[in-house]
Structures are given as C-alpha cells and as structure tokens.
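Asks: below: sequence and its predicted model.
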Amino acid sequence: MDSPESKAHKLSSEDKKLITAMYKRLDEERMWRLSMGTIVEKQMEKVAAMCNHEHLSHSLILDPQDNVWALVFTEKEIQEIKSHQAPKLKTMPDEMNEYIAKYKGLVELEAIEEVNAQHRFSRLKEPYLHWMSTSIAKVLDLLYYNYLGKERSESDLLKHVWTIIDCCFYHDTIDVFSGEQKSKSTNNRVNNDRSVAAQEPCQRRKVGSKTDLLFATDVVELGTAEAGKDTDINSTKMISESGFKTPKVLKDMLYHMVKETPAKL
C-alpha cells in the first residue's frame, strides 16, 4: 500500500501559511539567479502560491519537465535550468566498444547468438564484458520467446527485463534493490519528530515511501526509480509516483547524504 505521501492532498489554509512562511525565510543572497536576471526561488514561490493541492514547489523541488513552470519561466530560462551543472556520462572503455561492435549490422537472432556464443569473459577479471555478454544472451531469450509481445505486468518487467540492468551492479560498491523497497532516508524524515511524550502512548512509527528500485551503498542511499510500462506513462499512478513521489524521495536521500558527509556539501 502506498504511503499517503505519494498522493497530492488538498492544501488547508494552515498549509498555505506554512508554505508562504517557508519561502519568506529563504536568504535572497543565496538564491539562484539566472543569466537573464530571473531569481528562481521567487518564481517558484509564485507557482507554490497558485496550487491548491500539494506540489513539488512546496518541497522546494523544481522539476523542469513539469509544464507548470512555463507559467513563470521563459523557454530559454527552462533550458538554462535543465542544463545547469548537468552531469556528463562517461564513455565506455575501448574493450567494451570493441566487443559491442562485433554485433554491428546483425539483424537475425541466429547470427547474434552465434557471435555471443563465441565470447566468454571472466566474471572477476572482466566483469563488465561478462555483464554485456550475458545481458545479450538474456535479451535473446526475451526475443526468441516473444516475451514482450504479450501483455506483461510491472512485476514481470522488473523480474525479467530490469534484472539485466541490476546485474551490472554485481561488481560494484553500489547495490540495487527491487520490489517495493522502503527508503531509509524518507523513513528518517517522516519519523523525525517521533518521541515518547509524557503520560501519552508512544507515537506509532510512520512508514516512508516505497520505491520499485533503490540504489545504495552500505552507508547511504544514492538514487531511486519507479518502473512502469510505456503505455502507462500518462496514467495517474505514473504521474503520482515518478512525477511526485520519486523527486521527494531523492531530496530525502540528498539531505541524508549531506548530514552524513557535511564536508562534501
């Protein structure tokens, strides 16, 4: 059962007062000023005041994919926000590029299978080449048996398709967990005010948000993702989970990382 946090609730007059007060407490000297002079937090405050139901702006989160920001930012400003300090993906090592190039131009499953069968890599000495090779073999199974040609549930996709991605983390310090995982970072936030009150029973521990995929080390959580079928991309569930719950969980993780390693802020 989803946490109530994953559903946007109607704001009360008290909620709106707290949101207004939160924005007023922000230090204007530390606000984000775009190249055109627009102050991001000031525009976020305008959107926060427009909404009658909970929105990411009430958690000081700006998702530039949300069309609502077109009400207060120009197209150029939104593009500047999207590209600001955007991470750059590393290029694949030469040996991985050389291996994948062996499949170039192949379209018949039998031809792909033949190349795949000719290459075997050490799990410990060549972990990523091993992952690529075994991943291609798993994809061949899906294609040979037309697994994706039939109606599949979200659980089916996590179990048989996304597991190919999961295996990439076997030889890494990052672990990936799937199947309605509870985020410790979110649990810590929602239970932050939990205490034993005098002459009152202890407050029940609240349950934080659950996610489909959770990426973590032994020390901190690093990321999360929601799985869903492309046919459900505009469904209420997907909008609620990927567009609302996930950014809030990511913010909780970021906050927890800052608390664990303040020197790296």
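Replies: Cool, got the structure. Numbers count the residues shown, from 1 in each chain.
Asks: hey, let's count contacts and neighbours off CA atoms from now on
Replies: Fine.
Asks: can you name the residues in contact with the biggest helix by length in the chain?
Replies: Assignment by DSSP state H gives helix 127-144 as the longest helix of the chain. Identification of contacts with helix 127-144 by C-alpha atoms under 8 Å, 6 or more residues apart in numbering yields 95-96, 99, 109, 113, 116, 119-123, 148, 164, 167-168, 171.
Asks: out of those residues, which comes closest to Lys259?
Replies: Of all these, the one sitting nearest Lys259 is His171; the distance, using C-alpha to C-alpha, is 27.5 Å.
Asks: can you tell me the closest non-neighbouring residue to that closest one?
Replies: Ranked by C-alpha to C-alpha, 6 or more residues apart in numbering and with sequence neighbours excluded, the top spatial neighbour of His171 is Pro127, at 6.5 Å.
Asks: can you point out the buried residues in the longest helix of the chain?
Replies: 127-137, 140 (16 or more other C-alpha atoms under 10 Å).
Asks: just to revisit the earlier point, which among the contacts of helix 127-144 count as buried?
Replies: For the contacts of helix 127-144, a burial check counting by 16+ other C-alpha under 10 Å picks out 99, 116, 164, 167-168.
Asks: and stretch 90-110, end to end?
Replies: 32 Å (C-alpha to C-alpha, to the nearest Å).
Asks: stretch 217-232 too?
Replies: With C-alpha to C-alpha applied, stretch 217-232 spans 31 Å between its terminal residues.
Asks: and for stretch 202-218?
Replies: 30 Å.
Asks: still on that earlier bit, output the buried residues of helix 127-144 as a markdown table; include the columns distance to Ala263.
Replies: Converted to a markdown table, the buried residues of helix 127-144 look like this (distance: C-alpha to C-alpha, whole Å):
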| residue | distance to Ala263 |
| --- | --- |
| Pro127 | 33 |
| Tyr128 | 32 |
| Leu129 | 36 |
| His130 | 37 |
| Trp131 | 35 |
| Met132 | 37 |
| Ser133 | 40 |
| Thr134 | 40 |
| Ser135 | 39 |
| Ile136 | 42 |
| Ala137 | 44 |
| Leu140 | 47 |
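Asks: alongside the first one, take a look at this:
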Amino acid sequence: MKCNFYHLSQSLILDLGNAHWTEVFSEEELEELEGFGRPVLPPIDKAVEANLNNLRKVKTAREAYEFARRMEYDVEVDGMLAWLSLTLQNTASLFLKKNNYNIQQYLESEKLYYLWSFVNTIFNDSEYIDALGKEKSSVANAEASNNKRKISAVNVVNSLKIGRRMDTVYVGAGDVELGCLKIGKTSDQTKEWSDGLIKMPIVMRDMLLKMVNRSPDLINKLHTMGYNINGNDIVLLDMDIPQGYITRIRRTRPAEYPNKDNFVVRLCPLLKLAACGKQIAEDTYETYSSYEVPLSTLTF
C-alpha cells in the first residue's frame, strides 16, 4: 500500500533478493523463507563433481587446459563430461594469449557466445531441453499479456502483444518454457535492477504459471530457473510456489568470471552453477511431463 511505483509484490512475487524485504521481515523470518523446501543448488552429476574436485588441484589456465585434454570419457555416453572437457579447453584457450584483456570489451552477444556459453552448451547433452537464443520472445509471457484479449464484438479486438525478449529461453520438448537468461555487457546497476529485479521475475512467473494452469496439482512442485549476467558476474534465480499461491524467488550470490590469476578457483563455481541450473530445468520438466492432466471444462 505504500508503493508509489510498481513492485513485484503487487504481482504476489516474493523476491528474497530484494532489499525491501529487510524492512518487512526479521532476519530469522528471512532465513526461514529462504530455507523452506528444497535447496536452491541441487546435487549435480557425480562424475562432474568428481572431476571438478580434481580440477581444483591445478592453478593455471594452461594446467586446466591439459587437465581437460586428459579426461577420459565416451563422448556418446558421457555427455556431461564431454561438455566439461570442451568448456575447460575453450575457456582456458582465451587465457593462453599473452594479452587477453580485450575479452572484457566484447559486446553482449560476444560475451554470451565466448565467455558464458557453457550455461547454454550444457543443454546440448539433454534429450529434451534446448537453449534458444538470439533474443527470443517468451511465449508464456506473450500469452499472459494477451489473456484478456477477445474477438471483436462491442469493441475492436486489441492488438496482439509480443512477449518480453530474453537473450536465452530454455525450452523443453519444443513448447514448455523452463527458464531464461539476460545478459548485460557491463556492470550497470540500473540495467541489473531492470532486468534481474523486474523483467526476468515477471517472465519466469508467466512460465511457471503456464505450467501450473495446465497441471494445478503440481503448483508446489514446479520450478523455473534463470541466469542474470551483469558484467563479470552471474546470478542463478530459482522460482517456485513452495506453499499456497505466493511465488518465491531465491538467488545465489554473484559469482565472478575468472582472470589469469584466479582462473581455476573462479571457474569451478561457475561450472557447478551451470550444472545446478540444468538440474533444476530437467527436474521440473520430468515432473511436469510425467503428470497426467485430467480432463476439465474451460472456464474464464
């Protein structure tokens, strides 16, 4: 009631990464809200975890590159290990140049393709989830924006609205939107607020509600995920409806992209973060796709 401007709470979205809530809840209440339900970071593939533990024993980009070359796996069977090996080699190669400072001058599309591509290429191994880029519009967000649209009767039909554009949309089996990604070239707090605190949560909410509207019994079991990349930092967002009908967002702390001096210690958490994001998307899709939707009549 105090808001003079739009706030996500007006859409029944509780974003625990929003500093406003420290003025509403106590520290103990915020911890309870954060800890309820399953953790934000789910367990990842055991083989990937084991190799990341071994990777931590090396220090430089050159050593990480050689580590990746020595990894043993069957490319047709061990898709996650193939992704890990290729990601290490491709990323490390950027740091083997004598002068690699120009990588920080890349445009948004170049940063997503060269620096952060591993959060998308990890889905190459997935049987049913694709990472669709090139500023794809969210279908779920478009449908939510047009849900009050009616054929012409008393008044002319409203113009069709398109969904908000994301830099990547994660889609299962061609039509189930499971998450999205937004990237900013530089560290820009205003853009970070606009994308990460307003645009992405609304799009993720629409994706989640589209699944819930089709499968109401799964309302407290489904999740959507997202990545907000701002300059050299990445944050993983997890959205769910843990109990009742309030949509909750939990965020990881910003993880920093590596440089030559801290290549391994910065890259390992990023690779694990990508594996966690994939696990969230796959768990949701498996839960949603295995549920038998009962027949019912259409109501408005």
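Replies: That came in fine, so what should we check first? Quick caveat, the model's predicted, so the values are computed rather than measured.
Asks: before we move on, back to that, aligned to the residue nearest to His171 of structure 1, what sits in structure 2?
Replies: Correspondence of Pro127 of structure 1 to structure 2, assessed by TM-score structural alignment: Gly79.
Asks: likewise for Cys167 of structure 1?
Replies: With TM-score structural alignment as the criterion, Cys167 of structure 1 lines up with Thr121 in structure 2.
Asks: can you tell me the closest non-neighbouring residue to its match?
Replies: In this structure, Thr121 of structure 2 finds its nearest non-sequential neighbour in Trp83, 7.2 Å apart by C-alpha to C-alpha, 6+ apart.
Asks: before we move on, back to that, any chance of the buried ones among the contacts of helix 127-144 of structure 1 in JSON lines, with secondary structure and distance to Pro247 of structure 1 too?
Replies: Converted to JSON lines, those look like this (DSSP: H, G, I helix; E, B strand; the rest coil; distance: C-alpha to C-alpha, whole Å):
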{"residue": "Tyr99", "secondary structure": "helix", "distance to Pro247 of structure 1": "36"}
{"residue": "Asn116", "secondary structure": "helix", "distance to Pro247 of structure 1": "39"}
{"residue": "Ile164", "secondary structure": "helix", "distance to Pro247 of structure 1": "24"}
{"residue": "Cys167", "secondary structure": "helix", "distance to Pro247 of structure 1": "25"}
{"residue": "Cys168", "secondary structure": "helix", "distance to Pro247 of structure 1": "24"}
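Asks: structure 2: helices as residue ranges?
Replies: Per DSSP H, structure 2 carries helices over the ranges 27-35, 46-55, 61-70, 79-93, 108-110, 118-121, 139-145, 189-194, 200-214, 263-289.
Asks: those: which one's closest to Ser159 of structure 2?
Replies: helix 139-145 (10.9 Å).
Asks: show residues contacting that closest one.
Replies: Applying C-alpha under 8 Å, 6+ apart, the contact partners of helix 139-145 of structure 2 are 161-164, 177, 202-203, 206-207, 210.
Asks: Leu14 of structure 2 versus the residue nearest to Thr121 of structure 2, what's the distance?
Replies: Look at Trp83 of structure 2 and Leu14 of structure 2: by C-alpha to C-alpha, they are 34 Å apart.
Asks: also Thr186 of structure 2?
Replies: Distance of Thr186 of structure 2 to Leu14 of structure 2, given as C-alpha to C-alpha: 27 Å.
Asks: the two - which one has more neighbours?
Replies: A side-by-side neighbour count of Thr186 of structure 2 and Leu14, using other C-alpha atoms under 10 Å, places Leu14 first with 21 against 18.
Asks: what sits against the residue nearest the centre of structure 2?
Replies: By C-alpha atoms, centre = their mean, structure 2 has its centre lying nearest to Gly226, at 2.0 Å. Listed by C-alpha under 8 Å, 6+ apart, the contact partners of Gly226 of structure 2 are 179-181, 200, 204, 236-238, 277.
Asks: mind redoing it with 10 Å?
Replies: When contacts are counted by C-alpha atoms under 10 Å, 6 or more residues apart in numbering, Gly226 of structure 2 touches 168-170, 178-182, 196, 200-201, 203-204, 235-239, 251, 277, 280-281.
Asks: what's the match for it in structure 1?
Replies: By TM-score structural alignment, Gly226 of structure 2 lines up with nothing in structure 1.
Asks: likewise for Gly133 of structure 2?
Replies: Under the alignment (TM-score structural alignment), Gly133 of structure 2 pairs with Ser178 of structure 1.
Asks: do the same with Glu286 of structure 2
Replies: Aligned partner of Glu286 of structure 2 by TM-score structural alignment: none.
Asks: quick check: Glu286 of structure 2 vs Leu94 of structure 2, distance?
Replies: 36 Å.
Asks: try Ile129 of structure 2
Replies: 28 Å.
Asks: cool, Phe67 of structure 2 as well?
Replies: Going from Phe67 of structure 2 to Leu94 of structure 2 by C-alpha to C-alpha gives 16 Å.
Asks: same question for Val139 of structure 2.
Replies: Between Val139 of structure 2 and Leu94 of structure 2 the distance is 35 Å, computed by C-alpha to C-alpha.
Asks: how about His7 of structure 2?
Replies: Note on His7 of structure 2: its distance to Leu94 of structure 2, by C-alpha to C-alpha, is 41 Å.
Asks: residues contacting Thr186 of structure 2?
Replies: Residues near Thr186 of structure 2 by C-alpha under 10 Å, 6+ apart: 104-108, 192, 229-233.
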